[in-house]
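S.K.: Turn this into a structure:
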Amino acid sequence: MSGGERDGGRRLSTKEAAERLGVKAETVYAYVSRGLLSSRRGPGGRGSTFDPKEVEALSRRNTRAAAASSAGGELAVRTRITLIEQDHYYFRGVDATELAAHYAYEQVAEWLWTGELPADVRFTAPEEIVTAARRAVQALPAHSSPTDRLRVATIAAAAADPLRFDLDEQAVLGTARALVPTLVDALPTVGSWARDEHTIAGRLWPRLATRAPDDGWMNALDLALALLIDHDLAASTLAVRVAASARAHPYAAISAGLGVLEGPLHGAASGLAHRMLTEVIERGSAAAVVADHLRAGRRVPGLGHRLYPREDPRAQALFTALEQVPEAHDALAAARDVVSTTARHTELYANVDLALAVMTVAAGMPSEAGETVFAVARTAGWIAHALEEYGERPLRMRPSGNYTGARPPQPLPLPTP
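M.R.: All right, here's what the predicted structure looks like:
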């Protein structure tokens, strides 16, 4: 029964409105001044009265806002995939850096998707789907970004797959195992070297670098892919889950993630770190480069992460792997110079974008190569989240807006002359 029904249409006094809202009388008047409540003078012109339905609606909005505030102002989503805690992150309860150090990217993907770790797994894609994706990418302008290419490849692959609307778990897994290699194979090649065309890292390398990879480089690339496969509810992952909540097919969900990933604060961040490291190596010192960033009011790329008070564990793991690659020596030294120079001003630690930049600079890859690695890697994590969301109640990712605009009824607006 609503407040209006209980009160038989009787308006509430200021005291009654305050009690229902759980606030002081002064706060009720503040709501009126902000347009959140409307008031009317009481009989005889004494005091203010309030519509009980309006008070009840505001009470519900305040309750939702309080719930959001208690959760840190963020949407909380049930998930069993990734936990970030005390400078570590875990995939289904297992230390993610340990998984990445001991198992290939494809195996880690299967662990996220199924909770099982196969001894050997290869991802393959139907030729007609790869051909459709490749042709679509080839039609793009030469200056297209990696995310542009991957997003177009995803859309083309979806159009070529008549079974894309099947959201059965096994069907989605089949789509996932085909989509990841399709995205890689659709990218243009810059080199002719491939160590193992049966692995995602082996197929991806000639799309990133012209040089021949040895075991050290291949281990570093595969490790980077496995480390980046998921990171809880990053902005792009949330977009994927929203799409999956609306029961969009996997290709559409991945496309939603790629759209968000292109932002400079997300997947493209490693490119900024790449260009900074290149400049540090050319100038022989990080001091002037860091000073230029600070003077311009820019953050120093590749430093700090809101989820890790100290160094990003993904950066630690990738730095350790790159120490085994002789060609990475100069880029590693430049990265350490950046960290130590910045530490004189504020205590910040390396994040995975800086580690990715070390790899891409040292291997002679273009500045956007880190974005490509990030997007290919994260595709498998997005699939894991889509799979999990398909098992939840549809459209649960539908928060309520906290309306702060003018209270109705407002007069009909007139056209602007």
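
S.K.: alpha carbons only for contacts and neighbour counts from here, please
M.R.: Will do.

S.K.: What segments of the stretch 301-417 of the chain are strands?
M.R.: With DSSP state E, counting those that start in this stretch as the definition, the stretch 301-417 of the chain shows no strands.

S.K.: roughly how far apart are residue 403 and residue 103?
M.R.: 48 Å (Cα to Cα, to the nearest Å).

S.K.: Now show me the structure for the sequence below, then we'll compare the two:
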Amino acid sequence: MRDQDPAAAPGPEGRRLSTKETADLLGVKPETVYAYVSRGQLSSRREPSGRGSTFDAKEVEALARRNRRDSNGGSTSGGELSVRTRITLIDKDRYYFRGVDAAELAARHSYEEVAEWLWTGQLRPGITFTAPEASATVARRAVDSLPEHSGPTDRLRVAAIAAAAADPLRFDLSESAVLGTARTLIPTLVAALPPLRHERSDEGPLANRLWARLTSRTSDEASLRALDTALALLVDHDLAASTLAVRVAASARAHPYAAVSAGLGVLEGPLHGAASGLAHRMLLDVLDQGTAAPVVADELRAGRRIPGLGHRLYPGEDPRARALFALLEDIPHAAPALAAARDIVATTARHAPLHANVDLALAVLTVSSGMPVSAGETVFAVARTAGWIAHTLEEYGERPLRMRPSGHYVGARPPQPLPQ
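M.R.: The predicted model follows:
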């Protein structure tokens, strides 16, 4: 009988595997095993004999199980969750909705038309979404009961929950029912927001109705087109943090209102939906001081990144920013904010060659339209609701509860004594 490999011999805490055995079990090269170690996905132990590292067999088998989930549409590859989707592709400083250039689609079609394309793969020219009066009334009452200082995401989340409570058929997860919910939920969210102008209009394109809830200024055709295009550009952006939360909820078969609520909860974080508000404040500071240099210097001195610049998915220019800036150039009253944005980009370029992202472009729109700091967050949330519905529908077609990663426990090893 051949002697047992010392590296694979069981220890008091369980069987240990050699690097080669670990690589074979995971189906990877030995160097990839050490990459897993560096990412914290595996723990290793150096053998006293100096013959290499060993790995806990149970830990390796758990990682192998996670990696095998690729065949079910979700996998852990290189330490990141991967989910199959037919909705959005981001590639080489461009992004696509169902294979169609998203920026071009947004330039030619309304927000509602782009949403329909995202949901069904079909265009419905001229479609508008209308909120049922009963649903809108319930949502308004719920939002009106909130404290005055409540933020936009607070209001939208409460409106979504109120609309859900008013819909006894919300647990119907069939495609036709979910699409019907989507076409009424989005306008209900807008209708629930308090108007900033005396007249309340819940008819016409969604951008027109949203405008009256973002600013007291009278709208013009160019500004409404910019807002509508911004909504369409922001409909979806692959698996952003909020979208992943939506898919987790949908994987557990939460109804569409609950899935959207999950997305809104994540969106409120300062690193996600609130980013445009930071860019808005910075633009106001630049306009107040007349130059970007001291404002950018203060941000750098404080160790903060410059809001509205750079994007981890776009080495070059954010295509959403490029499309929105092009429209803003046609709006005369947007010229000062546009100039301030260009000054920020040029000033920062001396330190780092970063391009403007959509948060800066959205900030130009909100600042030049007399909207509050939180307006960009509202636009983002309303727009992205359509994308969340698209991902909810897609996830309903997958195996239930597949979004269940295994935890990598790093706490005290059992058995531990009972606490005194």
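
S.K.: So for residue 403 and residue 103 of the first structure, which sits in the more crowded spot?
M.R.: residue 103 (18 against 10; other Cα atoms under 10 Å).

S.K.: Alignment lookup: residue 369 of the first structure to the second structure.
M.R.: When the structures are aligned by TM-score structural alignment, the residue of the second structure matched to residue 369 of the first structure is residue 375.

S.K.: State the distance from its match to residue 163 of the second structure.
M.R.: Distance of residue 375 of the second structure to residue 163 of the second structure, given as Cα to Cα: 22 Å.

S.K.: With residue 91 of the second structure instead?
M.R.: 37 Å.

S.K.: Same check on residue 296 of the second structure?
M.R.: Residue 296 of the second structure sits 43 Å away from residue 163 of the second structure when distances are taken as Cα to Cα.

S.K.: Neighbour count: the two, which is higher?
M.R.: When neighbours are counted by other Cα under 10 Å, residue 296 of the second structure and residue 163 differ, and residue 163 comes out ahead with 27 against 23.

S.K.: The more buried one against residue 135, yeah?
M.R.: Yes: here residue 163 of the second structure reaches residue 135: they are 5.6 Å apart, a contact under Cα atoms under 8 Å.

S.K.: So for stretch 391-398 of the first structure, what gets flagged as buried?
M.R.: 395, 397 (16 or more other Cα atoms under 10 Å).

S.K.: do stretch 112-123 of the first structure as well
M.R.: Residues of stretch 112-123 of the first structure classed as buried by neighbour count (16+ other Cα under 10 Å): 112, 113, 117, 121, 123.

S.K.: How about stretch 131-139 of the first structure?
M.R.: By neighbour count, with 16+ other Cα under 10 Å as the criterion, the buried positions of stretch 131-139 of the first structure are 131, 132, 133, 134, 136, 137.

S.K.: what's the matching range in the second structure for it?
M.R.: So stretch 131-139 of the first structure sits over residues 137-145 in the second structure, by TM-score structural alignment.

S.K.: roughly how far out does the matching stretch sit from the chain middle?
M.R.: Relative to the chain's own centre, stretch 137-145 of the second structure is displaced by 26 Å; criterion: Cα atoms, centre = their mean, to the nearest Å.

S.K.: Residues contacting that stretch, please?
M.R.: Counting by Cα atoms under 8 Å, 6 or more residues apart in numbering, stretch 137-145 of the second structure makes contact with 155-156, 158-160, 162-163, 166, 188-189, 191-194, all of which sit outside it.

S.K.: what do you get for stretch 103-119 of the first structure?
M.R.: Taking Cα under 8 Å, 6+ apart as the criterion, the residues outside stretch 103-119 of the first structure that touch it are 81, 91-92, 99-100, 120-123, 173, 199-201, 222-223, 225-226, 229, 380-381, 383-384, 387.

S.K.: Return the members of these classed as buried.
M.R.: Applying a neighbour-count criterion of 16+ other Cα under 10 Å, the buried members of the contacts of stretch 103-119 of the first structure are 81, 91-92, 99-100, 121, 123, 173, 199-201, 222-223, 225-226, 229, 380-381, 383-384, 387.
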